[in-house]
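Asks: could you look at this predicted model? Sequence included:
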Amino acid sequence: MVNLLNNEIISNVPNAWLSTLENYITKGENAEIWDSTGKRYLDYVGGYAVLNTGHLHPRVVKKVREQLDNFSHSCFAYAPHENAVNVCNELNNRYPIKDSTKTFLVNSGAEAVENAVKIARYFTGRKSIISFNGGFHGRTYLAMGLTGKDKPYKEGFGPFPDFVHHTEYPYEYRGISDELAIEKLDTYLSTTLNPNEVAAIVIEIQLGEGGYIPASKAFIQHLRKVCDENGILLIFDEVQTGFGRTGKMFGADHVDVEPDIVTLAKGIAGGFPLAAVLGRSHIMDSIHDAGIGSTFGASPISCAASLGVLEAFDNENIISNTKIQEKIMKNALNAMMDNYDFIGDVRGYGPMIGVEIVESKISKIPDKSKVTKILDQCKENGLLLVSCGQEGNVIRFMGPLTTPQNQVEEAMEIFKNSLV
């Protein structure tokens, strides 16, 4: 039943801008939110994997309030401010690239991806970009072109840039092994696309919208080899995998591979709009004066929030907490998989877990309708989750990494009781 608040939403925003909750959110605290009726939920959507440090983390709030006492905005290209430089310095020192790096701050993951590709094409003097089936890189035009999932992101919005080429991402559950994905890439480069025309390969360490599918170390290492042999830049899209989401500070820490450029966003600033393009210094410095820029990028307030996030990681054992979360969640979800024929797979790095729902383990036919029923029941029972995957049949967990153990256990219990 549509209530008054639904009518207000429907009357004022486009139908395509969907809301999961019927009522407005009025309060959030770490992993909990409350709506306008007073109903409490465990928030395992987390602003779509943004709230790694939870709602209203005290260190983030403190930093933001301090900044608001001074000034609210400055365009960095005109009047630089210390918060932005401090964030860039922190990221340069933390991201696992041994060489000297520099960082450029923007507003969103899509904007970061657009700039990463722009920089790669400028630096190499090449046009073509390789990305992967199932990958998601944003909703701006080039980012949509890179995205390898048509519905709902690309359908009806084309045509897209013809210099983007898609190849297979490993998906063991669906029969795409590392070996097969490597063969597909190598064959494409030897028969269809001249590697000397490729500026960059863009990849997520673990697919987000594409189904929470982790890439193996061996596959990413092969990409590094291909790039090194052909003068291609390797770009990691860590918009979703960064800042502890995978159980390590960055997704790159799982694969022991250094990219040339990386994009970071989502968990970077505790819910405030901020994103980063970080790359090897000689690449980042190759761009002519004013070739990159952003009016609202490096917002002093967002940068203050980011410094609060990084302070929390340094002082609160958040990464250690992800190990506890991962153990609780995977033990519970694997037990459910043993007991329910419609749970086909449980996977993911750390607590970045996807649960693939199928008609049966034997058929492996994606069951999106079952997912819808489960998500609706979870919401009714006080747990917010959303789906992903090429067929919309994967349930993903994106709760705060600061969620206390008892609430992680509560989330697993609600999920189990919502399997319909």
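Replies: Sure thing, it's come through.
Asks: when you work out contacts or count neighbours from here on, use the C-alpha atoms and nothing else.
Replies: Fine.
Asks: what is the neighbour count of residue 271?
Replies: Using other CA atoms under 10 Å, residue 271 is surrounded by 25 other residues.
Asks: use this one as the comparison:
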Amino acid sequence: MSHASISQSISIVHPISLSHGKNAEVWDTAGKRYIDFVGGIGVLNLGHCHPGVVAAIREQATRLTHYAFNAAPHTPYIELMQRLTAFVPVHYPVSGMLTNSGAEAAENALKIVRGATGRSAVVAFDGAFHGRTLATLNLNGKVAPYKQKVGVLPGPVYHLPYPSADNGVTCAEALKAMDRLFSVEIDVNDVACFIIEPVQGEAGFLALDIEFAQALRRFCDAHNILLIIDEIQSGFGRTGQRFAFSRLGIEPDLLLLGKSIAGGVPLGAVVGRKALMDNLPKGGLGGTYSGNPIACAAALATLEAMTDEHLHTWGAHQEAAIVSRYEAWRSHQLSPYLGRLTGVGAMRGIELVNADGTPASRQLTQLLGLARDAGLLLMPSGKSRHIVRLLAPLTIEPAVLEEGLDILQACLAQLD
């Protein structure tokens, strides 16, 4: 699908035009219904047009559609930050700022750590994805297509292997690479921060090794290095709890938020230790649209729906359904291309591989088309674009979830 008025540098996964949606279902302009396992790439944990979110948007739109918070504060921003900082499960005092996106949250976090440490070097991880802005490009652990043709990127940034049972990289291997980094590449005292996802999204839903996470936290504490945890995709219930870092037994110094924070309305945030968030001079943080009142109202309604009980129930049900189906598919040898099930909670990926273990990228492309024709939207991921990431709304009706898994099962069986 090509539109002359739209940049051809934007890649389209599904060549359809959507008209409307409700919870886990969407319809295109031709009236065809699809079950949505993409969820706006992790934005719609509460589904399309959640009634509470829609009501909040409508009500706020009659009161105040916009004001720049740094010009004059407004109550939705203040109320949201109070709720949001209380929602983050850490033991220390938290403050933060709202942004327009996850990438903007990452950019501001880099400014904050530079101001706090006087250092500029950052250590990120292979397979990482933190955004498409110029500074976040260098954080990404993948060249194509993000870093191609854009020249020298802001830095310095160094990358380490990402240890996970889902990719076969062990904690010991990652720690050995870290030791080499600080022996060969850079003085540890020049490093401002590490930035890491507790579950990598773009890389194919790889869950971080718990032993490594705790070792990294200890290392950062020992060397006065700050730890940024990026929960832009894994946060707000995707793994069955508020944030995925809790399963690792660590806490971040700064936390990056976005995607499902506001039920589909553009919003992001960086929150963390109050002393860090307050270290830049007045005016060092802010933005014209950051914390728009309508987006704040949507986020307040989102947090209202995301009780711990709801998040646990939604996540446990979706995880059980996916794991049960996957195990049955493996048991019955549904497809010779069916590889590992990656991730945790309701943040799951299905790997497609050839008989020799190499990525089955062609079959994933085939699967996307077969599923779309059958009424199911899927999203690719992985370095070789060979892992399907499942991002159905947490609120998906059980019958619709099963219907979507039925379609996926039938399409997997057709791969050749």
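Replies: Looks like it came in fine. It should be emphasised that the depicted structure is a prediction, and the values quoted were computed from it without experimental measurement.
Asks: what lines up with residue 264 of the first structure in the second structure?
Replies: By TM-score structural alignment, residue 264 of the first structure lines up with residue 257 in the second structure.
Asks: gap between its match and residue 386 of the second structure?
Replies: Taking CA to CA, to the nearest Å as the measure, residue 257 of the second structure falls 27 Å from residue 386 of the second structure.
Asks: out of those two, which sits in the busier spot?
Replies: Legend: neighbour count by other CA under 10 Å for residue 257 of the second structure and residue 386, higher for residue 257 (29 against 25).
Asks: my read: the more buried one touches residue 230, true?
Replies: Yes: contact criterion CA atoms under 8 Å: residue 257 of the second structure and residue 230 qualify, at 6.9 Å.
Asks: residue 26 of the first structure maps to what in the second structure?
Replies: Looks like residue 26 of the first structure aligns to residue 19 there (TM-score structural alignment).
Asks: report the buried residues of the helix or strand containing that match.
Replies: According to DSSP states H and E, residue 19 of the second structure maps onto strand 18-22. Within strand 18-22 of the second structure, the residues that count as buried by 16 or more other CA atoms under 10 Å are residue 21.
Asks: neighbours of the residue mapped onto residue 359 of the first structure from the second structure, just the number please.
Replies: Aligned counterpart of residue 359 of the first structure in the second structure: residue 354 (TM-score structural alignment). Neighbour count of residue 354 of the second structure, defined by other CA under 10 Å: 14.
Asks: close enough to count as contact, residue 354 of the second structure and residue 361?
Replies: No: using CA under 8 Å, residue 354 of the second structure is not in contact with residue 361, being 9.1 Å away.
Asks: can you give me the distance of whichever residue in the first structure pairs up with residue 70 of the second structure to residue 298 of the first structure?
Replies: Residue correspondence to the first structure (TM-score structural alignment): residue 70 of the second structure is matched to residue 77. Shown here: residue 77 of the first structure relative to residue 298 of the first structure, a distance of 10 Å by CA to CA.
Asks: so which of those two has more stuff around it?
Replies: Using other CA under 10 Å, the more surrounded residue of residue 77 of the first structure and residue 298 is residue 298, with 31 against 14.
Asks: show me the contacts for the equivalent of that one over in the second structure.
Replies: In the second structure, the residue matched to residue 298 of the first structure (TM-score structural alignment) is residue 291. With contact taken as CA atoms under 8 Å, 6 or more residues apart in numbering, residue 291 of the second structure is in contact with 68-69, 77, 98-100, 267.
Asks: change it to 10 Å
Replies: 66-70, 73-74, 76-78, 80-81, 97-100, 266-269, 297, 299 (CA atoms under 10 Å, 6 or more residues apart in numbering).
Asks: and for residue 328 of the first structure?
Replies: 322, 351, 405, 408-409, 412 are the contacts of residue 328 of the first structure under CA under 10 Å, 6+ apart.
Asks: and it, how far is that from residue 32 of the first structure?
Replies: Plainly put, residue 328 of the first structure is 19 Å away from residue 32 of the first structure if you go by CA to CA.
Asks: likewise residue 111 of the first structure?
Replies: Counting by CA to CA, the gap from residue 111 of the first structure to residue 32 of the first structure is 30 Å.
Asks: before we move on, what about residue 290 of the first structure?
Replies: Per CA to CA, residue 290 of the first structure is found 43 Å from residue 32 of the first structure.
Asks: same question for residue 276 of the first structure.
Replies: Distance, residue 276 of the first structure to residue 32 of the first structure, using CA to CA: 28 Å.
Asks: in the first structure, which spans are helices?
Replies: Listed in chain order, the helices of the first structure (DSSP state H) span 4-12, 46-49, 58-68, 82-94, 109-124, 141-146, 178-191, 217-230, 252-255, 281-284, 300-315, 318-339, 368-380, 405-417.
Asks: about what we covered before: just the buried ones from the contacts of residue 291 of the second structure?
Replies: Neighbour counting over these (16+ other CA under 10 Å) leaves 66-69, 74, 76-77, 80-81, 97-100, 266-269, 297, 299 as the buried ones.
Asks: hang on, the earlier thing: ok, residues contacting the strand holding residue 19 of the second structure?
Replies: 26-36, 47-51, 396.
Asks: average distance between it and the first structure?
Replies: For strand 18-22 of the second structure, the mean deviation from the first structure after alignment is 0.7 Å (mean CA distance after the TM-score superposition for the first structure).
Asks: can you give me how far that strand is from the chain middle?
Replies: 22 Å (CA atoms, centre = their mean, to the nearest Å).
Asks: count the neighbours of residue 366 of the first structure for me.
Replies: Residue 366 of the first structure has 21 neighbours, counted by other CA under 10 Å.
Asks: same deal with the one 10 residues further on?
Replies: For residue 376 of the first structure, the neighbour count with other CA under 10 Å is 19.
Asks: check residue 102 of the first structure too.
Replies: Residues near residue 102 of the first structure, counting by other CA under 10 Å: 19.
Asks: now for it: which residues touch it?
Replies: Residues in contact with residue 102 of the first structure, defined by CA under 10 Å, 6+ apart, are 88-89, 91-93, 261, 277-285.
Asks: same thing but at 6 Å, please
Replies: Contact analysis of residue 102 of the first structure by CA atoms under 6 Å, 6 or more residues apart in numbering lists 278-279, 281.
Asks: likewise residue 375 of the second structure?
Replies: Residues near residue 375 of the second structure by CA under 6 Å, 6+ apart: residue 34.
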